[in-house]
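Colleague: Quick one, what's the 3D model for this:
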Amino acid sequence: MIIHLIAAARPNFMKIAPLYHALNQAEWARPVIVHTGQHYDINMSDAFFKDLGLPDPHIHLGIGSGSHAEQTGNVMIAYEKILLKEKPRLVVVVGDVNSTMACTIAASKVVYTDLPEGSRRPVVAHLEAGLRSNDRTMPEEINRLVTDALADILWTPSPDATENLLKEGVPRQKIENVGNIMIDSLEMMRQKITGSGAFSDLGLSPNRYGLITLHRPANVDSPDILAALCRLLIAVSERTPLVFPVHPRTRKNLVAFGLLDGLQHAEKMVLTEPMNYVRFMNLVFNCQFVITDSGGIQEETTYLGIPCLTMRPNTERPITVDQGTNQLCTMESLEPRIDRILAGAAKSYHVPERWDGCTAQRIVKAIRIAMPSN
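Modeller: Take a look at the predicted model:
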């Protein structure tokens, strides 16, 4: 059975890795990595394949950057051609980037005219289904809604995601809570992560620094908002060292708005280029807290028991707030919460069910049950 695993951005790569390895061990499965090229910087894509033990992508669409419509349309056009040539039986899309939605639409509409009626369209499975921020100003939320509406199989990472789908009227038989595959990747790479010297290479001490990741348009595209964030981060760095691997989008805006020099001259602020998964996670493992607007790191910090301060008004991963270490923050609330963390007042938490490193195995079993004759 040909199974396409769609990868476009860094979190996608981490999610397909354990599933690729698990499927590669099954005699009945032939996993094929399809890299859309949505993120093409070496530190944001190719390096992750090496870290995660993946082969070079079997198929590379080479789409690159562009507006949301350009990326979505170009991926659909390019992937439809691949579908008609390869005829995969199953297409697995992950996460919530433009490529996730685009490949779902293309696979849902394609017709294999030379196959029997029952095999005219490939089955689409969405890994990490059911996440909702309930904020349609976020492009990712539109991608999630469209993908989940069209996908045939919905693999959720947590019970709250399952409930979201049921409330939207999705039949229960299409849904399975398989757990959080990001934890599979983390555990698969734990030895390499702990053996990396990323934090010590930067002159940092364990549990004596904060880690920053910021890239969302709402935080970095406005000169006034980004300037206020920079002032806030510089103030926090006066309390404890901060390390900031700067996303390309964020760096571009810092330069354009004349804000980069201020960060570079802050005594306890360490700016770096984007890092590969192993080195970045070494920083996560050894930090005292994370300031972020990203999605996946909210889950990883909950699993690791590390305070996570998310600079967003909402999250598509509310279980990390309700049960985990995550807190949604504003400009006004960030410093007081960091002061409490530095004083040792950590938020109580517990790890959600099925965040256990066994998600890939559950998915392989689910595929075999769903398609026993293929």
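
Colleague: switch to C-alpha atoms for all contacts and neighbour counts from now on
Modeller: OK.

Colleague: Okay, helices next: where are they in the stretch 101-250 of the chain?
Modeller: When assigned using DSSP state H, counting those that start in this stretch, the helices of the stretch 101-250 of the chain occupy the ranges 139-150, 159-167, 181-188, 190-195, 198-201, 217-220, 223-237, 248-256.

Colleague: got TSV for these, with distance to residue 123 too?
Modeller: TSV is the format used below for those (distance: least, CA to CA, whole Å):
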stretch	distance to residue 123
helix 139-150	10
helix 159-167	18
helix 181-188	20
helix 190-195	33
helix 198-201	41
helix 217-220	33
helix 223-237	42
helix 248-256	35
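
Colleague: Buried deepest among those, which one?
Modeller: helix 181-188 (a mean of 23; mean count of other CA atoms under 10 Å).

Colleague: quick one: contacts for residue 31?
Modeller: 2-5, 20, 23-24 (CA atoms under 8 Å, 6 or more residues apart in numbering).

Colleague: so residue 123 makes contact with residue 91?
Modeller: Yes. Using CA atoms under 8 Å, residue 123 is in contact with residue 91, at 6.2 Å.

Colleague: Comparing those two, which shows the higher neighbour count?
Modeller: residue 91 (26 against 19; other CA atoms under 10 Å).

Colleague: Could you pull up the residues touching that one?
Modeller: 3-6, 104, 107, 122-125.

Colleague: Name the helix or strand for it, please.
Modeller: For residue 91, the host element (DSSP states H and E) is strand 90-94.

Colleague: ok, and for that strand, which residues are buried?
Modeller: 90-94 (16 or more other CA atoms under 10 Å).

Colleague: I'd like the structure of this one too, to check against the first:
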Amino acid sequence: MQVIQEQLRDFDVTGFQENLVNWFLENQRALPWRESKDPYRVWVSEIMLQQTRVDTVIPYYQAFIREFPTLEALAEAEEDQILKAWEGLGYYSRVRNLQTAVKEVVEKYEGTVPNTREEILSLRGVGPYTAGAILSIAYGKAEPAVDGNVMRVLSRVFIIEEDIAKPATRKIFEGILYDLVSKENPSAFNQGLMELGALICTPTSPGCLLCPVKVRCSANQKGIQAELPIKSKKKKQTVKQMAAIVLKNQYGEVLIEKRPETGLLARLWQFPNMETTGMDDQRKLLSEFLVNDFEIGAEVGRAIQHVEHVFSHLVWNITVFEGQVKGRANLESETRKWVPTDSIEKYAFPVSHQKIIQHSLMDSSLA
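Modeller: This next block holds a predicted model:
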């Protein structure tokens, strides 16, 4: 850190700020969340953009704001409603935390998103980056907002060789930004750093010829920009073999269940499924599973689909079977129910089970 402070003393901070801000104002992408400085809308966009591509977020953001245009609208919504609006974005704890935090803003701050770092960091799901983004973009405060793009840019500008995968490293970049962020236009400065990392200073093959701050980039001067930042590799993903069943009754209904209250994909709906091994007789296991867990004697048919879904730490390999049951097998509860196939899209499912719906219930040849 001492080396960085020495670099900053000799660094043309004003020139860097001017080059970056001017470049951003002239070249920024037209994104829907940039149409407003409303802190609620900035907040929603930043939560959506966590671990999700900009192109993916755009239609979700637009639909979400149409459905929940204000803090109050989101605070009052049913959880199933917000999960359905978030369906497909993944990392569903984000939207649950967002609603919890929004409720607190409505109750404690009379519907106004707080404008101090301490208060905004106290809200559920708001970390240092999100706090800095809201404070700088919505309120024009000179606060750091350190995401992956920002760490990559600054790693190259100052040749920082600390592992950016380590949480402690973020503190180094926050310290730099308190000295570096523009006091006149912190919104354009922080967004400019993020935009620069997204469009020019990319992880591989950075476009240094187009970079507005290349003359102030130490890594560029030494030709080592492709070697930075330093980032340790993630652990290998765990692969799970699973079997799921699209179980229909004679009334044109299909059986669904809600996932547990906590954990991965909590409280989303899914088709009955179980973990297996590659050597198992999955049809037999599904039959036993339905008897033991659902008290249903069903005819498990052929395998109709294979779904692979990749999480950051986990891979699901799901073999999907069709099944039929006579009668209705009375098991209605808050977490298990028969639903008409033409109403199933009212429920929020994880992406892997959306694929099952699309293949098995929306395809007229299989319905």
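
Colleague: Now the TM-score, please.
Modeller: In this superposition the chains share a TM-score of 0.25, using TM-score structural alignment, normalised by the length of structure 2; 164 aligned residues with a CA RMSD of 7.3 Å.

Colleague: Run the angle between the strand holding residue 91 of structure 1 and helix 139-150 for me.
Modeller: Per axes from the mean of the first three to the mean of the last three CA atoms, to 10 degrees, the angle that strand 90-94 of structure 1 makes with helix 139-150 is 150 degrees.

Colleague: re earlier: could you say which one of the helices of the stretch 101-250 of structure 1 comes nearest to residue 362 of structure 1?
Modeller: helix 181-188 (10.0 Å; CA to CA).

Colleague: Please name every helix or strand in contact with the closest one.
Modeller: helix 10-24, helix 296-304, helix 359-370 (3 or more CA pairs under 8 Å, 6 or more residues apart in numbering; DSSP states H and E).

Colleague: Compare those helices and report which one is nearest to residue 224 of structure 1.
Modeller: helix 296-304 (25.8 Å).

Colleague: can you give me the strands in structure 2?
Modeller: Ranges of strands in structure 2, per DSSP state E, are 238-249, 253-258, 269-270, 273-276, 299-310, 314-325, 336-340.

Colleague: Which stretch among the ones you listed is buried most, on average?
Modeller: strand 269-270 (a mean of 24).

Colleague: Now do the contacts for residue 321 of structure 2.
Modeller: Neighbour list for residue 321 of structure 2: 243-246, 283, 300-305 [criterion: CA under 8 Å, 6+ apart].

Colleague: and it, how far is that from residue 289 of structure 2?
Modeller: 13 Å (CA to CA, to the nearest Å).

Colleague: With residue 44 of structure 2 instead?
Modeller: For residue 44 of structure 2 relative to residue 289 of structure 2 (CA to CA), the value is 40 Å.

Colleague: Between those two, which has more neighbouring residues?
Modeller: Between residue 44 of structure 2 and residue 289, counted using other CA under 10 Å, residue 44 has the larger neighbour count: 20 against 17.

Colleague: Tell me where the stretch 151-300 of structure 2 has helices.
Modeller: 167-180, 186-199, 218-222, 282-289.

Colleague: what comes up buried for the second one?
Modeller: Within helix 186-199 of structure 2, the residues that qualify as buried by neighbour count (16+ other CA under 10 Å) are 186-198.

Colleague: now swap in the third one and tell me
Modeller: By 16+ other CA under 10 Å, the buried positions in helix 218-222 of structure 2 come out as 218-220.

Colleague: Can I get those in CSV including distance to residue 95 of structure 2?
Modeller: Listed next are those as CSV, based on distance: CA to CA, whole Å:
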residue, distance to residue 95 of structure 2
218, 40
219, 38
220, 39
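
Colleague: what angle do the strand or helix carrying residue 335 of structure 1 and helix 223-237 make?
Modeller: Assessed by DSSP H and E, residue 335 of structure 1 sits inside helix 331-342. When the same axes, to 10 degrees is applied, the directions of helix 331-342 of structure 1 and helix 223-237 differ by 20 degrees.

Colleague: by contact count, what packs against helix 331-342 of structure 1?
Modeller: Applying 3+ CA pairs under 8 Å, 6+ apart, one finds that helix 331-342 of structure 1 contacts helix 223-237.

Colleague: do that again at 10 Å, thanks
Modeller: With contacts taken as 3 or more CA pairs under 10 Å, 6 or more residues apart in numbering; DSSP states H and E, helix 331-342 of structure 1 sits against helix 223-237, strand 289-292, strand 308-310, strand 326-328.

Colleague: elements contacting the second one?
Modeller: Here strand 289-292 of structure 1 is seen to pack against strand 210-213, strand 242-245, helix 296-304, strand 308-310, strand 326-328, helix 331-342 when contacts are counted using 3+ CA pairs under 10 Å, 6+ apart.

Colleague: returning to that earlier point: output the strands of structure 2 in a markdown table; the columns should cover distance to residue 100 of structure 2.
Modeller: Listed next are the strands of structure 2 as a markdown table, based on distance: least, CA to CA, whole Å:
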| stretch | distance to residue 100 of structure 2 |
| --- | --- |
| strand 238-249 | 31 |
| strand 253-258 | 21 |
| strand 269-270 | 21 |
| strand 273-276 | 30 |
| strand 299-310 | 28 |
| strand 314-325 | 27 |
| strand 336-340 | 26 |
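
Colleague: and of the ones you listed, who's closest to residue 22 of structure 2?
Modeller: Nearest to residue 22 of structure 2, of the strands of structure 2 and by CA to CA, is strand 299-310 at 39.6 Å.

Colleague: Show residues contacting the closest one.
Modeller: Residues outside strand 299-310 of structure 2 that contact it (CA atoms under 10 Å, 6 or more residues apart in numbering) are 237-248, 282-287, 290, 315-326, 350-353, 355-356, 359-360, 366.

Colleague: ok, back up a step: who touches both of residue 123 and residue 91 of structure 1?
Modeller: With CA under 10 Å, 6+ apart, residue 123 of structure 1 and residue 91 have common neighbours 3, 104, 107-108, 151.

Colleague: Which of the buried residues of helix 186-199 of structure 2 lies at the shortest distance from residue 76 of structure 2?
Modeller: residue 187 (30.3 Å).
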